[in-house]
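Q: Could you work out the structure for the sequence below:
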Amino acid sequence: MIAIGCDHGGFELKNEVIEHLKSRGIECVDVGCHSRESCDYPEFAKAVCAQITDGQCQLGILICGTGIGMSIAANKVRGIRAALCGDCFSAQATKEHNNANVLCLGARVTGPGLALKIVDTFLDTPFSNDERHVRRISKIED
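A: This is a model prediction of the structure:
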């Protein structure tokens, strides 16, 4: 299961991502926001991260205007490895090398077509489990 959240800047893209996940048969938990009304992104980053750290969801997707604020907020949470991705190569590399568990997207900088391809790449790419990547992740967690 995937936790998904956004602020007002990512509201429309979040809804498109949710529909895309449903079309793939992937369940998700929508933690909000639920309108275009101005809100504070750290609340939704925290809610998505809690779904992961509590074991309710395996992965998360966070969307704001640029993706930057969400990635900063998410990476404050122990056990979260959030990556802001604006292309498919980055989404693949962060899953293979960093075993990222949260994908951050910028709705104002990445169009919906590309965003959905990035989501698919992130979800479909496995962690390599290579010893050097495991070692590096362990150093991040320490």
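Q: Please make it C-alpha for all contacts and neighbour counts, starting now.
A: Noted.
Q: how far away is the nearest residue to residue 112 once chain neighbours are set aside from residue 63?
A: Leaving out its chain neighbours, the residue that sits closest to residue 112 by C-alpha to C-alpha, 6 or more residues apart in numbering is residue 13, at 6.5 Å. As defined by C-alpha to C-alpha, to the nearest Å, residue 13 lies at a distance of 8 Å from residue 63.
Q: want to put them side by side, so please do this one too:
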Amino acid sequence: MTVKAVAIASDHRGIALKSALAETLRARGLKVLDLGPDREDAVDYSDFADKLAHEISTGEVERGVLICGSGI
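A: Below is the predicted model of the structure:
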């Protein structure tokens, strides 16, 4: 199966890694749906996990990656 669309999300400490990953995936020709966050204010990681799961369940994306401050 060739993946064409990927959703990514993180907590507030994973933003830099999330941005780098999004850039790499786009350079490889994938559509990337960045679900946030986009600033370093403290957030509840599970809110972004829910958003990512929703996008996968609706078929908007085939895969998802969640990133936290300690890694993937």
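Q: what's the TM-score for these two chains?
A: TM-score for the superposed pair, counting by TM-score structural alignment, normalised by the length of the second structure: 0.89. Supporting figures: 68 aligned residues with a C-alpha RMSD of 0.9 Å.
Q: Helices of the second structure, residue ranges please.
A: Applying DSSP state H to the second structure gives helices spanning 15-27, 45-57.
Q: With mean neighbour count and distance to residue 5 of the second structure as added columns, please give those helices in TSV.
A: Formatted as TSV, those follow (neighbours: other C-alpha atoms under 10 Å; distance: least, C-alpha to C-alpha, whole Å):
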stretch	mean neighbour count	distance to residue 5 of the second structure
helix 15-27	16	9
helix 45-57	16	10
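Q: Quick one: closest of the ones you listed to residue 72 of the second structure.
A: Taking C-alpha to C-alpha as the criterion, helix 15-27 is the member of those that comes nearest to residue 72 of the second structure, at 9.0 Å.
Q: In the first structure, what range does the closest one match?
A: Under the alignment (TM-score structural alignment), helix 15-27 of the second structure falls on residues 11-23 in the first structure.
Q: Show me what the matching stretch is in contact with.
A: Stretch 11-23 of the first structure is contacted from outside by 4-6, 27-28, 33-36, 63-64, 107, 112, 116, 119, using C-alpha atoms under 8 Å, 6 or more residues apart in numbering.
Q: That one against the second structure, how far on average?
A: Once fitted to the second structure, stretch 11-23 of the first structure is off its aligned match by 0.5 Å on average (mean C-alpha distance after the TM-score superposition for the first structure).
Q: circling back: in the contacts of stretch 11-23 of the first structure, find the pair that's most separated.
A: Those two in the contacts of stretch 11-23 of the first structure that are separated most widely, counting by C-alpha to C-alpha, are 27 and 36, at 23.4 Å.
Q: What does residue 47 of the first structure correspond to in the second structure?
A: Alignment note (TM-score structural alignment): residue 47 of the first structure maps to residue 51 of the second structure.
Q: Do a quick rundown of the strands in the first structure.
A: Assigned strands in the first structure, in chain order: 2-6, 28-30, 59-64, 82-84, 102-106 (criterion: DSSP state E).
Q: Distance to residue 92 of the first structure added to those strands, as CSV?
A: What follows is the strands of the first structure, written out as CSV (distance: least, C-alpha to C-alpha, whole Å):
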stretch, distance to residue 92 of the first structure
strand 2-6, 17
strand 28-30, 21
strand 59-64, 14
strand 82-84, 11
strand 102-106, 11
